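A.B. asks: Okay, sequence plus prediction incoming.
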Amino acid sequence: MVKIPKSHPRYWSLYYREKIIEGMEKGITAKAGLIAHGRGEAFDYLIGEKTIPPAEEAMKAAVAKLLLAEHPVISVNGNVAALVPKETVELAKALGAKLEVNLFYRTEERVKKIAEVLYEHGAEEVLGINPTKFIPGLESERAKVDERGIWKADVVVVPLEDGDRTEALVKMGKFVITVDLNPLSRSARMADITIVDNIIRAYPRMIELAKEMKSWDKERLQDVLKSYDNSKVLSDVLIHIRDRLTRLASEGVWRKERLD
């Protein structure tokens, strides 16, 4: 991994780019994952590279739903394993959720390597190595799921996801939560709860929320969900981007960004 000086103004952005590259070199991340990461970075620029209020609202609703779930599952792909393996394991433990590897560019070697990474960061069980079921309506490798995990789940977290699987899971009757920096993607629009934020910010915050909300009673958690509207949240994200770009255009991009 290339050493990046911490004094570099884009240190964290470059650091996580290198983590994705390192993941590819280790056989964890697919080549297409590099493209997906770059696309996400572009949308992160648009929202201001910070967690915005609509994302915070979505995270709170997501954690409430996961704490109420009977069989919550967090899906893991190559980019997730490269960027936030420790946080993924911690989040699963905080929520009492299972972990399952699910890949579009699936090879048995990649699945095992991702599972190894999760075990190295404290996972007690990783599903998806020997899938026994197939998601109806999917022809890709993503259709392969574990009957003890995603197949059985009532709530599934599918971060950095392909829209076709999100749609297929919704058709199966699953409640789907996604983390996606693109508010216009099919995943974002098809999911029940969409967290428009960078996963490197979202997962640590969701861990904090899970620890805080775990003591809440069922009624309080349900109240959070009753007041949540995913369509409005996505609209609020687009309004945030619109207003931010309008402000930058009027104030001057160079000067404003330098001050930020």
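C.D. replies: Arrived safely. Treat the numbers as computed from the prediction; the structure is a model and nothing was measured. Numbers count the residues shown, from 1 in each chain.
A.B. asks: hey, let's count contacts and neighbours off CA atoms from now on
C.D. replies: Will do.
A.B. asks: ok, residue 225 - contacts?
C.D. replies: Counting by C-alpha atoms under 8 Å, 6 or more residues apart in numbering, residue 225 touches 61, 64-65.
A.B. asks: any idea which of those residues has the most stuff around it?
C.D. replies: residue 61 (27 neighbours; other C-alpha atoms under 10 Å).
A.B. asks: Helices of the stretch 101-250 of the chain, start to end?
C.D. replies: Taking DSSP state H, counting those that start in this stretch, the helices of the stretch 101-250 of the chain run over residues 108-120, 163-171, 186-190, 199-213, 218-226, 230-251.
A.B. asks: looking at those helices, which is buried most?
C.D. replies: Among the helices of the stretch 101-250 of the chain, the stretch with the highest mean neighbour count (mean count of other C-alpha atoms under 10 Å) is helix 186-190, at a mean of 22.
A.B. asks: Touching it from outside, list them.
C.D. replies: With contact meaning C-alpha under 8 Å, 6+ apart, helix 186-190 is reached by 161-164, 166-167, 170, 178-180, 182-183, 194, 231.
A.B. asks: try this one side by side with the last:
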Amino acid sequence: MSEVDVPEDHPRYESLLTRHRIEDGVAKGITSQQGLIAQGRGEAFDYLLGEETTPSADEAERVAAAHLLLAEHAVLSVNGNVAALCPGELVELADVVGADLEVNLFNRTEERMRAIVEHLEAHGATDVKGLAADARIPGLSHERAKVDADGIYDADVVLVPLEDGDRAEALSAMGKTNVVVDLNPMSRSPQTAAVPVIDNVVRAIPNVTRHARDLADATDDELRDIVDAFDAEAALADAEARIRDGGDGSID
């Protein structure tokens, strides 16, 4: 199935396109086979959220934009699923907020790293980080500890979509501001984040970009007011309540 094979009036149009992108990512060597499982888990949570950006998620996306605009050095972390799902959107966000892109993988091979870098470059990215891997995140023994010294290691704000909980904790322990995009508010990653964005990454990244454009002329004081007013625990509680109530729609 290709994207043109999915009729736009199909009730599961967006979901089918998303599944196809992950499948295509596996075929291209961008996404690991474990990424298929992660995608299925995320789709189930998205279904319970009603497959839409909730008001609290949109607020978190606005706060995320404020953090990225205030950052001295912002980095958008990219794994295989994110690269497959929204590469162009990530490149656009990085451009709008002046952030770096860095590839970071749990199932890391040089072939996958280079495939993702080239995939991002094909969507307009330049100077994608991650290949140097000349620094390590303290406290981690697996491959996601490997980062670039002038990338994630040096960053003060890191956007970490579809993140491993232990790395999210380790980044927070380094004093970095974590913006986590995750569909499960009970996962360790959003639980440890300064800004938990409980939304589908294919909606969240464009939403953060939209807010960043809207806030482009805001002063630093105005941006700090947005950041300071945010209640991460309330955002998590709202998402959990939404999930427990259940969304509407059907999974095919």
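C.D. replies: Received, thanks. What you see is a predicted model, and the numbers here were worked out from it, not measured in a lab.
A.B. asks: Work out the TM-score between the chains.
C.D. replies: Scored against TM-score structural alignment, normalised by the length of structure 2, the superposed chains reach a TM-score of 0.95; 248 aligned residues with a C-alpha RMSD of 1.3 Å.
A.B. asks: Among the contacts of residue 225 of structure 1, which lie within helices?
C.D. replies: Counting by DSSP state H, the part of those found in helices is 61, 64-65.
A.B. asks: Kindly state which residue of structure 2 is aligned to residue 183 of structure 1.
C.D. replies: Matched by TM-score structural alignment, residue 183 of structure 1 corresponds to residue 185 in structure 2.
A.B. asks: wouldn't its match be in contact with residue 242 here?
C.D. replies: No - between residue 185 of structure 2 and residue 242 there is no contact under C-alpha atoms under 8 Å: 10.3 Å.
A.B. asks: before we move on, the earlier item: same list, the contacts of residue 225 of structure 1, but as a markdown table with distance to residue 134 of structure 1 please.
C.D. replies: Putting those into a markdown table (distance: C-alpha to C-alpha, whole Å) gives the following:
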| residue | distance to residue 134 of structure 1 |
| --- | --- |
| 61 | 29 |
| 64 | 28 |
| 65 | 25 |
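A.B. asks: Between the residues you listed, which sits nearest residue 140 of structure 1?
C.D. replies: For the contacts of residue 225 of structure 1, the minimum distance to residue 140 of structure 1 (C-alpha to C-alpha) is 28.2 Å, reached by residue 65.
A.B. asks: In contact with the closest one, which residues?
C.D. replies: Per C-alpha under 8 Å, 6+ apart, neighbours of residue 65 of structure 1: 155, 221-222, 225.
A.B. asks: quick one: contacts for the residue nearest to the spatial centre of structure 1?
C.D. replies: Centroid-nearest residue in structure 1, with C-alpha atoms, centre = their mean: residue 159, separated by 2.7 Å. Contacts here follow C-alpha under 8 Å, 6+ apart; on that basis residue 159 of structure 1 touches 75-76, 80, 177-180, 199.
A.B. asks: which of those residues lies closest to residue 12 of structure 1?
C.D. replies: The closest of the contacts of residue 159 of structure 1, once distances to residue 12 of structure 1 are taken by C-alpha to C-alpha, is residue 199, at 13.1 Å.
A.B. asks: how close does that closest one get to residue 231 of structure 1?
C.D. replies: With the distance defined as C-alpha to C-alpha, to the nearest Å, residue 199 of structure 1 ends up 20 Å from residue 231 of structure 1.
A.B. asks: now swap in residue 150 of structure 1 and tell me
C.D. replies: 25 Å.
A.B. asks: Repeat that for residue 23 of structure 1.
C.D. replies: As defined by C-alpha to C-alpha, residue 23 of structure 1 lies at a distance of 34 Å from residue 231 of structure 1.
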